[in-house]
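>>> Pasted the sequence and its predicted model underneath.
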Amino acid sequence: MQSGTLVAGRYRLDERIAAGGMGEVWKGTDTRLQREVAIKILHAGLSGNDKFRTRFQLEARSVAALQSPGIVGLYDYGEETTDDDGLVSYLIMELVRGRSLAEILRDRGTLPPDEVMKIVATAADALETAHRNDIIHRDIKPANLLVDEATGSTKIVDFGISAARGASGLTETGTVMGTLAYASPEQLNGAELTGASDLYSLGIVAYEALMGRPPFVSDTPVAVMNGHMTQAPPPLSRDIPAGVAQVVLQSLQKDPRARYTSAAEMARSAREGRVVTGGIPVSPATPSDGQQTQYFGTDQTALLGAGVGGGNTAEQPTGAMAHEEEKSSVTPWIITAAVIAALAIIGLLIWLNGLNDDPNGQIETPEPTSSSVETSAEPSPTEDQTTTDDDDDSNWDPSTDEETSETPSETASSPDTETSSPDSETSSPATETSEPDGETTPSDETESPTTEASQNL
């Protein structure tokens, strides 16, 4: 069809906006009401196909039943026979200002988390309206989300392959309707769909907007399908706020029952997630060691999602809950370090006792050794302080403790090794040579290396 053509004697085609395999979208004018409209025309060849005509009619009925700021409004539907093209089906719809999210991502690459959550929240609001009317979109993707970049408001378009819950007969056996990169696992399995399928697709859209690409990308469709059905998505960037990451990862759960219970709940969580600041390590994949699951493991994700719907519970994972998990992971390392220190001291005692049997040894009496043992064998106050310090350190790294746990052994044994030399001019820092009055006292230097080593624990 050409510019200037009147459809149904009323709607003038002004400018072609888009064209695809199923038809064209035009910017037009309702000459009767003198308002701008969008005119969607099904290709003539498809208009004669009963199945495609039925789908086109379904889109008209679906959109007409939905009254939501986030869904493009439908004004009219009809069929017309033209001299050039024969039978054509058309939809007269609201003309939306803005661009598709697909175009925006092509230009900008990624979007800030706050902007992504605005898009998710408004799209989820629209999906809630559709789901309440038992309509599942089945093709949520960036190309079907029109975004007003000034306000962040989003409208869902193209309900052409939407389906009423439980409807059948429009899809051939073995045919998957939708776009592979955004399809839910149950959609790919051919299972009966619920609104949770649209939420999964919206989660994929959010992931792409944050990371610049969908989570599952491959040259082969089979690999993409396998990713959706069996693989965890690659980890999100660590600088993404915890609340935002929670929204994305919960919506991408493989089991539909583990996702949000409704689109309205997802919308609330997206709005709450926007105000949560501070990033946390996020990795939905199975971690290589147990420590990685402290922040965002599979079980914890399910737990966090259960509390999203009420109040400000979305902030809890980065507050008390995460801190308690961190404390519980620090304690075993402190205990391990204390045991290593104790073993080092015991080894030192055995070694010193061996020197006492050596006639060439410089240690004249056992009393200084006992004093040294009493001084270095008092880890309790230092351990308590270390526990407090570690509890307050949200960036605790197990590898640090593994390296410093050997320090007490090296610090304690080195000074005493010097005392074993017959030519030594200075006695061990752990003991002092007898004063003129014959008394042996611990040196102040004894506490310095021991305390420093303990604090490194």
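Yes, it's here. Numbers count the residues shown, from 1 in each chain.

>>> When you work out contacts or count neighbours from here on, use the C-alpha atoms and nothing else.
OK.

>>> If you count neighbours, what's buried in the helix or strand containing residue 418?
Element membership for residue 418 (DSSP states H and E) is helix 407-419. Across helix 407-419, burial judged by 16 or more other C-alpha atoms under 10 Å covers 407-409, 412-413, 415-416, 418-419.

>>> Report the distance from that helix to the chain centre.
48 Å (C-alpha atoms, centre = their mean, to the nearest Å).

>>> How about stretch 148-162?
Offset of stretch 148-162 from its chain centre (C-alpha atoms, centre = their mean): 24 Å.

>>> Check what contacts it and list those residues.
If you take C-alpha atoms under 8 Å, 6 or more residues apart in numbering as the criterion, stretch 148-162 is touched by 55-56, 58-59, 62-63, 69-72, 97-99, 115, 118-119, 122-123, 126, 135-139, 144-147, 177-178.

>>> Show me just the buried residues among those residues.
Buried by 16+ other C-alpha under 10 Å: 55-56, 58-59, 62-63, 69-72, 98, 115, 118-119, 122-123, 126, 135-139, 144-147, 177-178, out of the contacts of stretch 148-162.

>>> show me where the stretch 301-450 of the chain has helices.
320-356, 367-376, 380-392, 398-404, 407-419, 447-456 (DSSP state H, counting those that start in this stretch).

>>> mind checking which of the ones you listed is nearest residue 301?
helix 320-356 (12.1 Å; C-alpha to C-alpha).

>>> list the buried ones in the closest one?
322-323, 326-327, 329-330, 333-334, 337-338, 340-342, 344-345, 348-349, 352.

>>> and if you look at stretch 181-193?
Applying 16+ other C-alpha under 10 Å to stretch 181-193 flags 181-188, 193 as buried.

>>> Kindly report the same for stretch 367-383.
Quick answer for stretch 367-383 (16+ other C-alpha under 10 Å): 368-369, 371-373, 375-376, 379, 382-383.

>>> Just give me the closest of those residues to residue 266.
Nearest to residue 266 among the buried residues of stretch 367-383: residue 383, at 45.0 Å, using C-alpha to C-alpha.

>>> quick one: that closest one and residue 456 touch, right?
No: in this structure, residue 383 is not within contact of residue 456 by C-alpha atoms under 8 Å, at 10.2 Å.

>>> Could you dump the buried residues of helix 407-419 into TSV and include distance to residue 241?
TSV is the format used below for the buried residues of helix 407-419 (distance: C-alpha to C-alpha, whole Å):
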residue	distance to residue 241
407	37
408	39
409	42
412	45
413	47
415	50
416	52
418	54
419	56
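
>>> Second structure follows, compare the two:
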Amino acid sequence: MTLHVGSVLADRYEITAPIATGGMGEVWRATDRTLGRTVAAKVLKAEYTGDRNFLERFRNEARHTAGLAHQNIASVYDYGEITDTDGREVAFLVMEYVEGEPLVSILDRELTLSPERTLDVLAQAGEGLSAAHRAGVVHRDIKPGNLMVRPDGVVKLTDFGIAWARDAAPLTRTGMVVGTAQYLSPEQAQGFQVTAASDVYSLGVLGYECLAGNRPFDGDSQVAIALAQINRPPPPLPPTVPGPVQALIEKALAKDPGQRFPDGGAFAAAARAVAAGGPGPATSAATTAYIPVAGGDGTQVIGPVAAGAAGALAAAGALGAAGGPATAPRTMPPLQGPPVDGEDDGWDDEDDGRRRRSPWPWVAAAAVLLLVLGAVLALTLLGGGDDEARTPGTTTTPATTTSAPAATTTESAPGTSESSAEQTTEETQEQTEDPGQETTQAPPPAGTTTTQAPRTTTAAPTTSSPTLSSPAPTTTAAPTTTESTAPDASGPTT
């Protein structure tokens, strides 16, 4: 059934003007022909009428709201499901018509509210929630779009479509997170049980937005925002906000439900006390505490959470101590578990998706690089002259002195070096006579001290110097030679 001005619902409610269109339905102003009063008629969209889940959620809103009577809750008058002339099912909800505008429109226009006006809005919303909480109903979707403000300043709560009641069957599948990500409480974002304190957290987010002109948590995706609700503390409020008001919001935004106000009534009383000049509630580092668990502005399903965490039941049971109505525990892990000892929390204030990294691997790498550079520099300073004069293909082997019994010595005397140098090119001679070459000396036996000047000879590639009783002759065939010196094995030389 396509509604338009002049249409009549259930032969009783005449449509007079459109009010708004939401994710699930359309809201129209209508006239109750029977009672002669103006009402608001909310009609479920045709594409959702055949969906059992959406239809049950719509019925859920009617049942929950109809049982609540409070000046800060928009009353429900009627509910019906009819078949139109085309044979299609039409579900509608008739409720109190609230003159005024939603709080979200006021914030769009004015950006922020004064602390006094904010406290008044929070107190009225908290008092309306107190009636729901006493009846065992948790709203689960507190946000500026669901608070209507009349011209005289009276605030009305609306849209109990995803509210939970302790006597009702759950409307969502296990592991599904339902709500508006920017206003979700941490436990709600993780898919765990909700309590009256969960609505208090959402009111805290709403109050923060009224004072600061922006929400405390935003992101590129609904899941990223939900993770921020779980892990990150809210940014500080502007310094112009009085201290008691800041303390009130800080307590409402505590990550642990047990550190918040237990329900809407307690939050409303605290807001009234602060508005009267009170000091505000005592707070600690509540907004930075983690939930003790195991491991778009529209209301929407954030997405399924993988099942299988064994510790989720215990965590859900722990949250139940916060008081107020609560759903049954769900066996699912959090979207983002808390860090284990020694780990970073995984959230950087500048970039939500990046994890901080330890600087120690870079420090170690820098130290190793410095050591290598130092070694290369030392080798360059000690053997720089040889490197410049050395002919390609020539290998210099320094003379070594060792001590061993019954061994003969083959020693390259200075004369040998000069004789060899005569048979080589001039470049090789310069290399041989250079006293600054790098040498390596093997350690002598214990108790023996030796000092041996480096000895250098050049030999043909096919000629070696064996250890004999007398020095072996040296032959030089080409400038590109391999230099080899037999060690002095006769004993220490002083």
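Alright, I've got the coordinates. All of these numbers come straight from a predicted model, not from anything done at the bench.

>>> Now compute the TM-score of the two chains, please.
Superposed pair, TM-score by TM-score structural alignment, normalised by the length of structure 1: 0.60. Supporting alignment: 287 aligned residues with a C-alpha RMSD of 2.3 Å.

>>> where does stretch 400-413 of structure 1 sit relative to the chain's centre, distance-wise?
37 Å.

>>> which position in structure 1 aligns with residue 60 of structure 2?
By TM-score structural alignment, residue 60 of structure 2 lines up with residue 58 in structure 1.

>>> so what's its match closest to, chain neighbours aside?
Excluding its sequence neighbours, the residue lying closest to residue 58 of structure 1 (C-alpha to C-alpha, 6 or more residues apart in numbering) is residue 160, at 7.0 Å.

>>> And the helix holding residue 418 of structure 1, what does it pack against?
Packed against helix 407-419 of structure 1, as judged by 3 or more C-alpha pairs under 8 Å, 6 or more residues apart in numbering; DSSP states H and E, are the following elements: helix 320-356, helix 447-456.

>>> As CSV, those with distance to residue 253 of structure 1 would be great.
Putting those into CSV (distance: least, C-alpha to C-alpha, whole Å) gives the following:
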stretch, distance to residue 253 of structure 1
helix 320-356, 21
helix 447-456, 41
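
>>> Looking at those helices, which is nearest to residue 7 of structure 1?
Relative to residue 7 of structure 1, the nearest member of these by C-alpha to C-alpha is helix 320-356, separated by 61.1 Å.

>>> In structure 2, which residues correspond to that closest one?
Counting by TM-score structural alignment, helix 320-356 of structure 1 pairs with no residue of structure 2.

>>> what's the most distant pair in the buried residues of stretch 367-383 of structure 1?
So for the buried residues of stretch 367-383 of structure 1, where distance means C-alpha to C-alpha, the most widely separated pair is 368 and 383, at 24.7 Å.

>>> re earlier: out of the contacts of stretch 148-162 of structure 1, which sit inside strands?
The strands, defined by DSSP state E, take in 99, 135-136, 145-147 from the contacts of stretch 148-162 of structure 1.

>>> who touches the equivalent of residue 96 of structure 1 over in structure 2 in this structure?
Here residue 96 of structure 1 is matched to residue 98 in structure 2, going by TM-score structural alignment. Going by C-alpha under 8 Å, 6+ apart, residue 98 of structure 2 touches 74, 148, 150, 156.

>>> if we go to 6 Å?
Under the criterion of C-alpha atoms under 6 Å, 6 or more residues apart in numbering, residue 98 of structure 2 has no contact partners.

>>> With residue 249 of structure 2 instead?
residue 204.

>>> Roughly how far does it sit from residue 212 of structure 2?
11 Å (C-alpha to C-alpha, to the nearest Å).

>>> Next: residue 146 of structure 2.
Residue 146 of structure 2 is 19 Å from residue 212 of structure 2, by C-alpha to C-alpha.

>>> Where do the strands of the stretch 101-250 of structure 2 begin and end?
In the stretch 101-250 of structure 2, the strands defined using DSSP state E, counting those that start in this stretch lie at 101-102, 137-138, 147-149, 155-157, 164-165, 176-179.

>>> The fourth one vs structure 1, mean deviation?
Once the two models are superposed, strand 155-157 of structure 2 sits on average 0.5 Å from its counterpart in structure 1 (mean C-alpha distance after the TM-score superposition for structure 1).

>>> thinking again about what came up before, now for the ones in strands among the contacts of stretch 148-162 of structure 1: which two are most distant?
Every pair of those checked by C-alpha to C-alpha; the farthest is 99 and 135, at 24.6 Å.

>>> Which residue in structure 1 aligns with residue 121 of structure 2?
Under the alignment defined by TM-score structural alignment, residue 121 of structure 2 corresponds to residue 119 in structure 1.

>>> got a list of what that match touches?
Residue 119 of structure 1 neighbours (C-alpha under 6 Å, 6+ apart): residue 154.

>>> Please tell me how far it sits from residue 210 of structure 1.
12 Å.

>>> residue range for the helix holding residue 418 of structure 1 in structure 2?
Using TM-score structural alignment, helix 407-419 of structure 1 lines up with nothing in structure 2.

>>> For whatever residue of structure 2 lines up with residue 40 of structure 1, identify the helix or strand it belongs to.
Mapped onto structure 2 by TM-score structural alignment, residue 40 of structure 1 lines up with residue 42. Residue 42 of structure 2 belongs to strand 37-44 when assigned by DSSP H and E.

>>> how big is the offset of that strand relative to structure 1?
Mean for strand 37-44 of structure 2 is 0.5 Å (mean C-alpha distance after the TM-score superposition for structure 1).

>>> helices or strands up against that strand?
Other helices and strands packing on strand 37-44 of structure 2, by 3 or more C-alpha pairs under 6 Å, 6 or more residues apart in numbering; DSSP states H and E, are strand 25-32, strand 89-96.

>>> can you list the ones you listed in JSON lines and add distance to residue 202 of structure 2 and mean neighbour count?
Formatted as JSON lines, these follow (distance: least, C-alpha to C-alpha, whole Å; neighbours: other C-alpha atoms under 10 Å):
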{"stretch": "strand 25-32", "distance to residue 202 of structure 2": "23", "mean neighbour count": "21"}
{"stretch": "strand 89-96", "distance to residue 202 of structure 2": "24", "mean neighbour count": "20"}
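
>>> Just send those strands back as JSON lines, with distance to residue 242 of structure 2 too.
What follows is these, written out as JSON lines (distance: least, C-alpha to C-alpha, whole Å):
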{"stretch": "strand 25-32", "distance to residue 242 of structure 2": "39"}
{"stretch": "strand 89-96", "distance to residue 242 of structure 2": "36"}
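
>>> looking at those, which is closest to residue 109 of structure 2?
Going by C-alpha to C-alpha, the one of those nearest residue 109 of structure 2 is strand 25-32, 22.1 Å.
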